[in-house]
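Trainee: I'll drop the sequence and a predicted model, then ask my questions.
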Amino acid sequence: MYDTTHKGVFPDDDLRRLLRLLARAGGLLEPHGHGELRLSLSEVFALGELAEGETLSQRELAVRLGLEKSTVSRLAAGMERRGWLSRERDPANRRFYRLRLTEQGWAAAEEVGAGLRTMHATLFGELTDAERAGLALGLDGLARALQAGTHGGHRRTGDDPLPPAREASSTP
């Protein structure tokens, strides 16, 4: 799977090939449609985190998404302009914003969530039980290795650890 003898600029291994294929096939690098909505992948993940956490600080959202605070500030401002979230000063510490989905934000989250649920069911329906189990095991291992931070690649600049990986499920 990994060939260390290749001397090109980028690695020529299965991990890069598969990640590139997933990014291309899934259209992950461009905003994409979910029903009537067009969203970036960051917006999709932010809607999901806010729908699960209900009210988060920008710092908490940054940790959950693995993004820089300044990136999350721009993301939140854009989502606020779209009417999807409200940013209010934290009464306990006025330096921080608390983020909460608006009614429009909940509607967007529900629309995106329903589309993802359907897409996931379709994708997992195309896999055998063994492929689903292998995918869950492999991705869990990859997430664990990335969280360990020993890979020497993209480093998180904050001192906050990523949230723990969720338990892999054998059902879609």
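Mentor: That came through fine.
Trainee: please make it C-alpha for all contacts and neighbour counts, starting now.
Mentor: Will do.
Trainee: D3: neighbour count?
Mentor: For D3, the neighbour count with other C-alpha atoms under 10 Å is 10.
Trainee: can you tell me the SS state at it?
Mentor: Three-state assignment for D3 (DSSP: H, G, I helix; E, B strand; the rest coil): coil.
Trainee: take the one below as the second:
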Amino acid sequence: MTAPDPDGLLAEQLLRLTRRVHRIQKRHLERGGLGITPAQSRLLRTLAHYGSPPRMSDLAERLEVVPRAVTTLVDGLEAAGMVRRAQDPANRRVIRIELTDEGRGALRELRGARRLAAEEILAPLTDAQRAQLGGLLDTLIDGPAPGRDTGVS
């Protein structure tokens, strides 16, 4: 008989959690009636973080996807009037992606939907547990902070 694999059990819990989080976020997005997919939502949020309109390749790099995937997402968002392609004034061969007023409005609605989804997901946790979870997630995303005890000797 083999001993239980604690990392395997943890991996399964993480997979179940990410599937649950995705379902809840998708449900809240659908309730908003924007007709935006989670991937399009991510592109809009990423686009909003740029100080000036990025190139498609910049978005692909930031989103860690192939450029063709960004093209497909931009096509859908452009058809919905949320983004537009614009020529770079310094180099006419370069196309930049800009948020439209409709895209900025959609972002406000998306933020509300994400907030509601987060409230639903975190509802079972106390404030102290939420703070602890936040710290653990920071460690998983960014690695241990300098000087922070990781509990590993």
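Mentor: Noted; the coordinates are in hand. Owing to the predicted nature of the structure, the values given are computational and were not obtained by experimental measurement.
Trainee: what's the TM-score here?
Mentor: Aligned and superposed, the two chains score 0.72 in TM-score terms (TM-score structural alignment, normalised by the length of structure 2); 138 aligned residues with a C-alpha RMSD of 2.8 Å.
Trainee: which part of structure 1 lines up with the longest strand along structure 2?
Mentor: Using DSSP state E, we find that the single longest strand of structure 2 is strand 91-99. Mapped onto structure 1 using TM-score structural alignment, strand 91-99 of structure 2 covers residues 93-101.
Trainee: comparing that stretch with structure 2, how large is the average distance?
Mentor: Following the fit onto structure 2, the mean deviation recorded for stretch 93-101 of structure 1 is 1.9 Å by mean C-alpha distance after the TM-score superposition for structure 1.
Trainee: any idea how far G105 of structure 1 is from the counterpart of T46 of structure 2 in structure 1?
Mentor: Matched by TM-score structural alignment, T46 of structure 2 corresponds to E49 in structure 1. Applying C-alpha to C-alpha, to the nearest Å, the value for E49 of structure 1 to G105 of structure 1 is 12 Å.
Trainee: show me which of those two is the more surrounded one.
Mentor: It is G105, of E49 of structure 1 and G105, that has more neighbours when counted by other C-alpha under 10 Å, with 21 against 18.
Trainee: report the contact partners of that one.
Mentor: L47, G83, W84, L85 (C-alpha atoms under 8 Å, 6 or more residues apart in numbering).
Trainee: check which helix or strand covers it.
Mentor: helix 103-125 (DSSP states H and E).
Trainee: right, and the helix or strand after that helix?
Mentor: Counting by DSSP H and E, what follows helix 103-125 of structure 1 is helix 129-148.
Trainee: thanks again, I'm all set now.
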